[in-house]
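*Asks:* Sequence first, predicted coordinates after that:
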Amino acid sequence: MKIKFKLLALLLFCTILPLAVNVFVSYDSINQRLKSELIAQYKSQADRLNQSFELSIRGMDNNMLSIYQTAELYNFVTESQHAGEEAIAKQRRVENLLKILTHSLNDFSNVYLYRDADHRMFKVNAKFLDVRNEQVPETDNPAWIEETKRHDGNLVVVRNASAESDQPLLFVGRSIPDVIEKMQAGVIGIDLGGTYFQNMLGKDFIVENTEIRDADGTVIYSTLKEPPDAKDQLEIVSETNVYGWTVATFLSKATLQEIAWDAVKPTLLWGAAFLLVGIVLWLMLSRQISVPIYGLVKRMREVGKGDFSLAGWKPKRERRDEIGFLELQFRSMVERIEALIKREYELKMSESVAQMRALQSQINPHFLYNTLTSIYSEALEAGADNVCKMVKSLSAMFRYTTDHQNDIVTLSAEVDHIRNYLAIQKYRFEDRLEFRIDIPNHLETAPMLKLSLQPIVENAFVHGISRSGHGKIAIEAHETDGSVVLTVSDSAGTLDEREADQLTRQVRESGSLGTSVGLANVHKRVQYLFPGSDGIAIKAIHGKTSVSISWRTEAAS
């Protein structure tokens, strides 16, 4: 996965997860708190409604007692004779009392007075306020009459079990006892229909989803259109009043969830807005981080394939942060690797050229050895001692230069080779050439680059003694700071200080080795085989030219 997609995944994780947790926790918290508050509110209203029913029925009872306790009503019900003008007058007074009672009531259906002696029922309708009386056969007495008579004058609330939607639902009344005969003489009461409950609910409560139940749990009145489902509804029941009634209301769980969802919806919308802002910031940040890194990775792949040119790679702008530091360091590293590869290539080429030149110089070495041996024998028989010495030195030089087994030899072996070379040159220049070799004993076994001293000595002859016709060559060695320094100086004095410094730079900075084994070749091979070495240095002091070669013996590779 690319870095920018990892950043996007991190952004989504750090945004969506907290948002989801926050929405879930807030939703659950609001739902629970709202549930508790609504349950408490519904319970309070249900209790208040149930108390209102109790107070309402108690008020009806008080109004009913205002005529229930009168002598006219008591005598009218308990007397057995109901004929004559006096009886008619009593009936008129009682009917007026019933009308007075109807004027003091609200939301009732009918007011009843039942006289048990002649099974006569007096009825005042709430709509027409007229008094009707009729004979009721004992076998057809309403159930509430017998129920009321059994309570011996106490207030009774009786549910009409057979009531339909347009009929009274409850009967509230008292029986009228005959204290002399010790029997129930009649019943006075009020029946209540659906209008009563509708008005009570409309005044003080939520009309929907409400049930009024009696002491048996039977529903007296309900506003439910269909039976409640316990899975979708919360049932809230009030305390029981003195009549055993309870009010039950139902709270929809879907309503709770909808309210809770509306409460957390702004949080979700703000979270989505912040997420969009985060994505925009991610796009900007990815351009600032991932694009430069992709470019750096592309360059690394090209370098891995061997392309160290860095052609066309230039950052759009210089960065001063960590990515800019990486780009700068990578570019510097590639440049150094390219330089090292070029140096390695040049050293390998130098070594190949040296070996080729060495091979060219050993044209049939065995033939040369045999020829030199024959010359040596003839010179020895002829008594030509100088010729013998020259042939012997030349033979040793050939043997040394044609041995390609090792590039590193001891200092003493290299010096012996140069000593043979100088001995031959001595026969050429005779008294015009003097040389001195001063090598401390403890340095004779020091490792040294093979054939590194001869080019330096040859330069002394070619550019010094050959031009002046005479001179002195001194070869000295010493050790300093873990390096061996071998110096070849001549007295020809053909260079000044400026020329010596310029020649040193050319030797050290030369990128082309040419076709000869020269000082530049020796310098590069010394640095390659003895890392950290100074190599060749040329100086001109007081008419003397000195060429020194310095190498670190402990760094031999």
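*Replies:* Perfect, thanks for sending it. Residues are numbered from 1 along each chain as shown.

*Asks:* rest of the way, CA atoms for contacts and neighbours
*Replies:* Noted.

*Asks:* wait, K472 sits on I437?
*Replies:* No: counting by Cα atoms under 8 Å, no contact exists between K472 and I437, whose distance comes to 11.2 Å.

*Asks:* Who has more neighbours out of the two?
*Replies:* K472 (18 against 14; other Cα atoms under 10 Å).

*Asks:* what's the spacing between the nearest residue to that one once chain neighbours are set aside and R419?
*Replies:* Among residues not flanking K472 along the chain, E434 sits closest, at 4.7 Å (Cα to Cα, 6 or more residues apart in numbering). Distance, E434 to R419, by Cα to Cα, to the nearest Å: 12 Å.

*Asks:* start to end distance for stretch 507-522?
*Replies:* 9 Å.

*Asks:* got it, and stretch 440-458?
*Replies:* 23 Å.

*Asks:* Please apply the same query to stretch 172-183.
*Replies:* Using Cα to Cα, the end-to-end distance of stretch 172-183 comes out at 20 Å.

*Asks:* Pull out the buried positions in that stretch.
*Replies:* 172-178 (16 or more other Cα atoms under 10 Å).

*Asks:* where does the residue of the chain positioned farthest from its centre sit relative to R93, distance-wise?
*Replies:* Of all residues in the chain, G84 has its C-alpha farthest from the mean position, at 104.2 Å, by Cα atoms, centre = their mean. Counting by Cα to Cα, the gap from G84 to R93 is 15 Å.

*Asks:* after the longest helix along the chain comes which helix or strand?
*Replies:* Longest among the helix segments of the chain by residue count, using DSSP state H, is helix 3-68. Of the helices and strands lying after helix 3-68 in sequence (DSSP states H and E), the nearest is helix 71-78.

*Asks:* Presented hereafter is structure B, for comparison with structure A:
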Amino acid sequence: MLHSVLTNISLRQKLLFSFVILVLLPLSAISFISYQIFRASLFDNISTSTAEVLRQTGNNIDHYLRQLAELTERPYFDPNALGIMVEARNGRLSPDSDAYLSDFFKRILVPRNDTEGIFLYPMSGSAYFAARNSAHQPDFDPSKTTWYREAVKRKGQIVLTPTHVQEQIGYQPARVFSLTRVINDFSTRQPLGVLTFDFNYTELQKIRDDVALFADGRLGIYTKSGEAVLSGGGDSDEHAAEYLRLPHHKYRLLKDYWMASYTVPYSDWVVLYQVPVHVLNEKLETIKTYIVLIAACGLLLASAFYGWIVVRLTDPLLSLRKMMTRVGAGDFSVQMPQREVRDEIGQITAHFVKVTRRLQETIEATHVLQLKRKQAQLNALRTQINPHFLYNTLESIYMMAIMNEDEETARMIGLLGDFFKKTLRLNADFVTLREEVGNFQVYWELQRVRFARRIEVAVDYPEEYADALIVPLILQPLVENAISHGLKENAGRISILIFPEGRRLCIRVTDSGQELTEAKLLDARNRLNEEKVDEPHAAHIGLRNIHERIRLVCGDEYGLEIDRAPEGGLMAKAVLPIKLKEEHDAPDSGRR
């Protein structure tokens, strides 16, 4: 399915698809995972910081309670007060002792705002006290209270009584917490009485108010049984009671509240912090919004940059595709884009333009070559004499010479007829070397009559190359050129030497005619490479025709070379590929 989709979409769409798969989705997943990790980390950080705050708050409460416990030991540091308490164990105190003990309690009570009352209950059953509310019940029996019995049981150890209403106060009793202990005689270790201090919550509230809380956060102090020492307000006491009934956890979500606690070592009171979950969620939502905005900005920037990269990458490819389409339609006039790209795509485009130009040049050269061939064929047709008509006419003249008993004329006409008969078979691009030499020998037999044997011709070629294929009608025009330009009026010698030279076959024709000057040699070479010769009888036009025919049939690396002969005349050398007849006749053979 995916392969089918990718096959049918463009490169730009593939790149955009890869961006979605490789960048967009991973980045979104990373953002989501980062948010979840941050969310868990935030709760951990909140838990850690809250635990530290609760621990510090608990230590402050612990330190405060220990200070209060030291107050209950004050009688031990005042011998008079301790002596009066010994006196009270044995009965009623004297007015002076009563006044001193009352003053002793007031010195402790008055400076402290958190102390509601100090009560001494000697073992004799009487009561002495100093309280902000002096309405002490005369018939109050402390021995019936839990805190009194617990203090007696502990024999001097401190007893902490959590929140309760002052039982010994008859009018407007306050809600307090109490610290109680038994005061013992140093000498006898016998209990002198039970001393209890009632404290309000002024200092505890100060300790709580110093704690930085979340909005709507609640901090309360509770006993382990869930009884409120200092309420957190609202329905926090119900949540605290339910929280403390559950197995112990430092942190817990309960009824849309996140709760954390710390147990004060001295009192076993529990400092409990409650914060609504929606408050934390609001902070998370704010952070989530920031993460989303940052991720969105990152995605937008990444998308813009990737889109720019895609355009920069695909535009040259689209331009290259347009150029290839134009070339495929036959338009080779492609040019490099104005904005040149130097990367691999730009290099491919530059190479494609170069190859296209070379292809255009090749096509144009091939077209010119075809035009030249057609022009050569037209020229041949213009100058062609009907060989069949000429051959039949020569046969008639030959019969007339025989009838008139003119044997020499008949022989010449017979040779001429034989020459034209051989010429009729020279329509192919190649003939064997043997056929070319044989045809030339017939031609030369005719020329001997003309030149009265003043010109000698020698032909030398290796017999093993007799069946090699060459371009036809090379020897005759080369010899005619030698006679025309070197031996037209003088006697001399023409040498024809045919020899191999590597993978090439060379046909060299030299004459011993008049010495060739440097100017004439340069003129002959220039005319050999002229594009067009207008005069049909221009000098060396035969050599140029040989040169053009060899190049047309065999290729530009072959042709005719002109130089000065050792004898002083002209040397013309035709260079052709060695092509054996069996190679040419093979089905898969081709021109070299």
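*Replies:* Great, that's in hand. What you see is a predicted model, and the numbers here were worked out from it, not measured in a lab.

*Asks:* what's the TM-score here?
*Replies:* After superposition, the two chains reach a TM-score of 0.69 (TM-score structural alignment, normalised by the length of the first structure), with 533 aligned residues with a Cα RMSD of 6.0 Å.

*Asks:* And E434 and R419 of the first structure? Which one has more around it.
*Replies:* More neighbours surround R419 than the other of E434 of the first structure and R419, with 18 against 15 (other Cα under 10 Å).

*Asks:* where along the stretch 451-592 of the second structure do the helices fall?
*Replies:* 475-486, 518-528, 541-554, 581-585 (DSSP state H, counting those that start in this stretch).

*Asks:* Reformat those as CSV; add distance to T57 of the second structure and mean neighbour count.
*Replies:* Listed next are the helices of the stretch 451-592 of the second structure as CSV, based on distance: least, Cα to Cα, whole Å; neighbours: other Cα atoms under 10 Å:
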stretch, distance to T57 of the second structure, mean neighbour count
helix 475-486, 125, 20
helix 518-528, 115, 15
helix 541-554, 109, 20
helix 581-585, 110, 13
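
*Asks:* could you dump those helices to JSON lines with distance to I61 of the second structure?
*Replies:* As requested, these are arranged in JSON lines below (distance: least, Cα to Cα, whole Å):
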{"stretch": "helix 475-486", "distance to I61 of the second structure": "131"}
{"stretch": "helix 518-528", "distance to I61 of the second structure": "121"}
{"stretch": "helix 541-554", "distance to I61 of the second structure": "115"}
{"stretch": "helix 581-585", "distance to I61 of the second structure": "116"}
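
*Asks:* Relative to L24 of the second structure, which of those is closest?
*Replies:* helix 541-554 (63.7 Å; Cα to Cα).

*Asks:* Now do V172 of the first structure against N133 of the first structure, distance only.
*Replies:* 19 Å.

*Asks:* typo on my end, it should be H523 of the first structure
*Replies:* 146 Å.

*Asks:* which element is the counterpart of L371 of the second structure in the first structure on?
*Replies:* Mapped onto the first structure by TM-score structural alignment, L371 of the second structure lines up with M349. Assessed by DSSP H and E, M349 of the first structure sits inside helix 322-361.

*Asks:* Ok, V111 of the first structure next?
*Replies:* strand 110-115.

*Asks:* and the angle from the next helix-or-strand element following that strand to strand 110-115?
*Replies:* On the C-terminal side of strand 110-115 of the first structure, the nearest following helix or strand under DSSP H and E is strand 120-125. Here strand 120-125 of the first structure points in a direction 170 degrees away from that of strand 110-115 (axes from the mean of the first three to the mean of the last three Cα atoms, to 10 degrees).

*Asks:* Run the chain-centre distance for strand 120-125 of the first structure.
*Replies:* Between the centre of strand 120-125 of the first structure and the centre of its chain there are 84 Å (Cα atoms, centre = their mean, to the nearest Å).

*Asks:* Can you tell me which helices and strands that strand packs against?
*Replies:* helix 84-103, strand 110-115, strand 131-135 (3 or more Cα pairs under 8 Å, 6 or more residues apart in numbering; DSSP states H and E).

*Asks:* Please work out which of these is packed deepest.
*Replies:* strand 110-115 (a mean of 23; mean count of other Cα atoms under 10 Å).

*Asks:* who does it touch, helix- and strand-wise?
*Replies:* By 3+ Cα pairs under 8 Å, 6+ apart, strand 110-115 of the first structure packs against strand 120-125, strand 183-192.

*Asks:* What is the mean deviation of it from its aligned residues in the second structure?
*Replies:* Aligned to the second structure and superposed, strand 110-115 of the first structure gives a mean residue distance of 6.0 Å (mean Cα distance after the TM-score superposition for the first structure).

*Asks:* What is the burial count for the equivalent of P472 of the second structure over in the first structure?
*Replies:* In the first structure, the residue matched to P472 of the second structure (TM-score structural alignment) is K450. Neighbour count for K450 of the first structure, taken as other Cα under 10 Å: 22.

*Asks:* What distance do you get for K450 of the first structure to A358 of the first structure?
*Replies:* Using Cα to Cα, one gets 12 Å for the distance from K450 of the first structure to A358 of the first structure.

*Asks:* now swap in P315 of the first structure and tell me
*Replies:* For P315 of the first structure, the distance to A358 of the first structure - Cα to Cα - is 49 Å.

*Asks:* who's more crowded, these two?
*Replies:* For P315 of the first structure versus A358, the count of surrounding residues by other Cα under 10 Å is larger for A358: 17 against 13.

*Asks:* My guess is that one contacts D403. True?
*Replies:* No: applying Cα under 8 Å as the test, A358 of the first structure and D403 come out as separate, 9.2 Å apart.

*Asks:* what's downstream of the helix or strand that contains I145 of the first structure, the next helix or strand?
*Replies:* Using DSSP H and E, I145 of the first structure maps to helix 143-149. Counting by DSSP H and E, the next helix or strand C-terminal to helix 143-149 of the first structure is strand 156-159.

*Asks:* So G217 of the first structure belongs to a strand, correct?
*Replies:* No: applying DSSP: H, G, I helix; E, B strand; the rest coil, one finds G217 of the first structure to be coil, outside a strand.
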